[in-house]
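1. model the following, please.
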Amino acid sequence: MAEDRWISESLFDDAGLRTSYRATRILHESKTEHQHLLLFESPHFGKVLMLDGATQVTSADEFIYHEMMSHVPILAHGRAQNILIVGGGDCGIAEEVLKHDTVQRLTLVEIDASVVAFAKDYFPEFTRPVLSDPRFELVIGDGLSFVEQTERRFDVVIVDSTDPHGPGEVLFSEAFYRGVRKCLNPGGIMVTQSGVPFLQPRVVQNSVKAFRTLFVDGGCYVAAIPTYTGGHLAMGWATDDIALRNVSVEELTQRYERAERFPTRYWTPQVHRAAFALPRYIDELIAQP
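-> Have a look, this model is predicted:
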């Protein structure tokens, strides 16, 4: 039997940190038009997907990221019908979004068609329910161009980007956030993947600074995701309705019950509300000019 391969994540090389996974089997490895894609099996984390040396999703803990990126904005909004996802070609977030019967249309814009094709083969638990849902629309294209050019308007925009390098870099730009603002309905919400504040302080700091120049309320909420090394992951939050970050546990519970209480493994009304209570070091980080 071949020796197991150890695979290191290189995302935090600048911080002098690498984490390694023991790969018992390489399921797929290729160089697409936009990025290097690697999928392997890990004894504890199950299927692990890396893009350009950065962990994107594992089958063991994907539910945390996908639930918090989806259910927080949709249930905070309370009446979201039209949703846009930029990135997220694995369809993990789309699968969570479509659990909400109130969603009438979900559009996913993914720059790399290879990611979607790959997910069909290796993450059918995400793609099968999404691609068969008549509410779902897939657009292969550039996210910045889409938000700048579309005439459509959305209640929630979810930015499921890679880290700010390669094809994902533009999704952290003020030009992109300005485009998102243009295509949001009044009272709409944008959420973003904004990095690990302990190891990527400038990512969340720069994102929130841009939000606050464009929206009435800009900030972040957090979740603890084991494979995103370094503590909490920040999820950027931007809206012109400041009340939406303060929806009560009682109201969130009622909205969840109206949504027929689909099963969750991380999100609860209490966790939702608490996610906006930031550790002091993150609060101070995003308060800096």
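2. from here on, contacts and neighbour counts on C-alpha atoms
-> Will do.
3. compute the number of surrounding residues for Q288.
-> 10 (other CA atoms under 10 Å).
4. look up the closest residue to it, ignoring the ones flanking it.
-> Spatial nearest neighbour of Q288, excluding adjacent residues (CA to CA, 6 or more residues apart in numbering): Q205 at 7.7 Å.
5. against E284, how distant is that neighbour?
-> 10 Å (CA to CA, to the nearest Å).
6. and the helices in the stretch 151-289 of the chain?
-> Here the stretch 151-289 of the chain has its helices, by DSSP state H, counting those that start in this stretch, at 174-182, 201-214, 249-258, 269-274, 280-287.
7. Q104 is nearest to which of those?
-> helix 249-258 (15.7 Å; CA to CA).
8. packing partners for the closest one?
-> Helix 249-258 is packed against helix 62-77, helix 269-274, with contacts defined by 3 or more CA pairs under 8 Å, 6 or more residues apart in numbering; DSSP states H and E.
9. could you also give me the structure for this second sequence? I'd like to compare it with the first:
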Amino acid sequence: MINKKIWHETLHCHLGQYFLIDKILYQQKNKYHDIKIFDNSVMGRIMTIDNIVQTTEKDEFIYHEMLSHVPIFSHGLIKDVLIVGGGDGGILREVCKHKNINNITMVEIDISIINLCKKYFPTHSNNAYEDPRLELIIDNGLNFVKKTNKKFDLIISDSTDPIGPGKSLFISEFYLNCKKNLKKNGIFVAQNGVSFFQKNEIVSTYKNLKKYFYDASFYQAAIPTYYGGTMMFAWGSDNIELRLTNLEKLKSRIKKTKLIFNYYNPHIHISSFSLPQYIINTLDKS
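-> The predicted model follows:
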């Protein structure tokens, strides 16, 4: 709900977070989403979709670095990448930093998200949409993975919560087709909500991933914007050794790229797969 000074998130019905609005920059409802963009003195510019915070200028780097670099450095030989969603451009920006990647396909259902973020969040994409390796496709993600004949080393699902159009990216059919479109030793990763308040979401994802991937798991990162605990990222691969890539190998791979990060590092990478016991217990029962 928005009034003159306060925006309140409605993801959870019995509790929430609020942001003071310095200035409303954009608000419009289209056939896919109810989109709002406003300035906040602490978190900078904020975009909400369907009354749920999607991204902020202040802490977006945590989410985008972890969803991108963890699978890329775990694999070590990523050449072809599919990004499903991610219209704000943050995942694309991070993926484009890897010069050894040959082809990047991005599928976004709502072109208005891309255009709005280019205007209001230019540092998210940082001109990554101009990268010649990118093929941008405006389509429903599930529809694309069902019909494409392309194969990828990495599929990143950067979706909204499983509400509205985002629902189709959390169902068994989507995971099945992502598996079909992965090369040998390919990796699938996806945002999977804040586990403390969204246990049903990780249980559902885990059950579905186990149908199609030998190694189904999660890793995590603490992201202030997504309140309620740690943000979970789903992981699926048929090669368990990729998730267990050791510290020295990670350090070597990172050093070769000469990349500089604000959150990600090899120690964070390894520790992110260490899940709290309540999550382990929940998954063991599923």
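10. how alike are these chains, TM-score-wise?
-> Overlay of the two chains. TM-score (TM-score structural alignment, normalised by the length of the second structure): 0.97; 284 aligned residues with a CA RMSD of 1.0 Å.
11. still on that earlier bit, so can I have CSV of the helices and strands packed on helix 249-258 of the first structure showing mean neighbour count?
-> Converted to CSV, those look like this (neighbours: other CA atoms under 10 Å):
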stretch, mean neighbour count
helix 62-77, 22
helix 269-274, 18
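12. need those in CSV with distance to D4 of the first structure, can you?
-> Formatted as CSV, these follow (distance: least, CA to CA, whole Å):
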stretch, distance to D4 of the first structure
helix 62-77, 24
helix 269-274, 38
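13. out of those helices, which comes closest to Q56 of the first structure?
-> helix 62-77 (9.0 Å).
14. the closest one: what's the following helix or strand?
-> Counting by DSSP states H and E, the next helix or strand C-terminal to helix 62-77 of the first structure is strand 82-87.
15. okay, that next one sits on what stretch of the second structure?
-> Per TM-score structural alignment, the counterpart of strand 82-87 of the first structure in the second structure is residues 80-85.
16. please apply the same query to stretch 239-252 of the first structure.
-> So stretch 239-252 of the first structure sits over residues 237-250 in the second structure, by TM-score structural alignment.
17. assumed R45 of the second structure was part of a strand.
-> Yes - counting by DSSP: H, G, I helix; E, B strand; the rest coil, R45 of the second structure falls inside a strand.
18. number of nearby residues for E130 of the second structure?
-> For E130 of the second structure, using other CA under 10 Å, the count is 9.
19. and if you look at V191 of the first structure?
-> V191 of the first structure has 25 nearby residues by other CA under 10 Å.
20. same thing with G187 of the first structure?
-> G187 of the first structure, neighbours per other CA under 10 Å, totals 16.
21. please name the nearest non-neighbouring residue to the equivalent of it over in the second structure.
-> Taking TM-score structural alignment, G187 of the first structure has N185 as its aligned residue in the second structure. Distance criterion CA to CA, 6+ apart; nearest residue to N185 of the second structure, sequence neighbours excluded, is N239 at 5.8 Å.
22. repeat for E169 of the first structure
-> E169 of the first structure's closest residue in space is D163 (CA to CA, 6+ apart), at 6.9 Å.
23. tell me the counterpart of that neighbour in the second structure.
-> Aligned partner of D163 of the first structure by TM-score structural alignment: D161.
24. so that match sits against K167, correct?
-> Yes - using CA atoms under 8 Å, D161 of the second structure is in contact with K167, at 7.3 Å.
25. of these two, who's got more company?
-> Counting neighbours by other CA under 10 Å for D161 of the second structure and for K167 shows that D161 has the greater number, 20 against 14.
26. which of the helices and strands packed on helix 249-258 of the first structure sits closest to R5 of the first structure?
-> Of all those, helix 62-77 comes closest under CA to CA, at 22.6 Å.
27. show me the contacts for the match of D163 of the first structure.
-> With contact set as CA atoms under 8 Å, 6 or more residues apart in numbering, D161 of the second structure has these partners: K167, N192, G193.
28. N185 of the second structure too?
-> H75, D153, S237, D238, N239.
29. and the residues you listed as CSV, adding distance to N265 of the second structure?
-> As requested, these are exported to CSV (distance: CA to CA, whole Å):
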residue, distance to N265 of the second structure
H75, 15
D153, 22
S237, 22
D238, 24
N239, 22
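30. so what corresponds to F63 of the first structure in the second structure?
-> So F63 of the first structure corresponds to F61, using TM-score structural alignment.
31. for that match, what are its contacts?
-> So F61 of the second structure contacts G90, N262, Y263 (CA under 8 Å, 6+ apart).
32. and the second one, what's its match in the first structure?
-> Across the two structures, N262 of the second structure finds its equivalent in R265 of the first structure, going by TM-score structural alignment.
33. ok, that match touching I64?
-> Yes - the criterion here is CA under 8 Å, and R265 of the first structure meets it with I64 at 7.4 Å.
34. which one, of the helices of the stretch 151-289 of the first structure, ends up nearest to I26 of the first structure?
-> The nearest among the helices of the stretch 151-289 of the first structure, by CA to CA, is helix 201-214 at 31.1 Å.
35. what distance do you get for the nearest residue to the match of N262 of the second structure once chain neighbours are set aside to A234 of the first structure?
-> The shortest distance from R265 of the first structure to any residue other than its chain neighbours is 6.8 Å, reached at F63 (CA to CA, 6+ apart). For F63 of the first structure, the distance to A234 of the first structure (CA to CA) stands at 16 Å.
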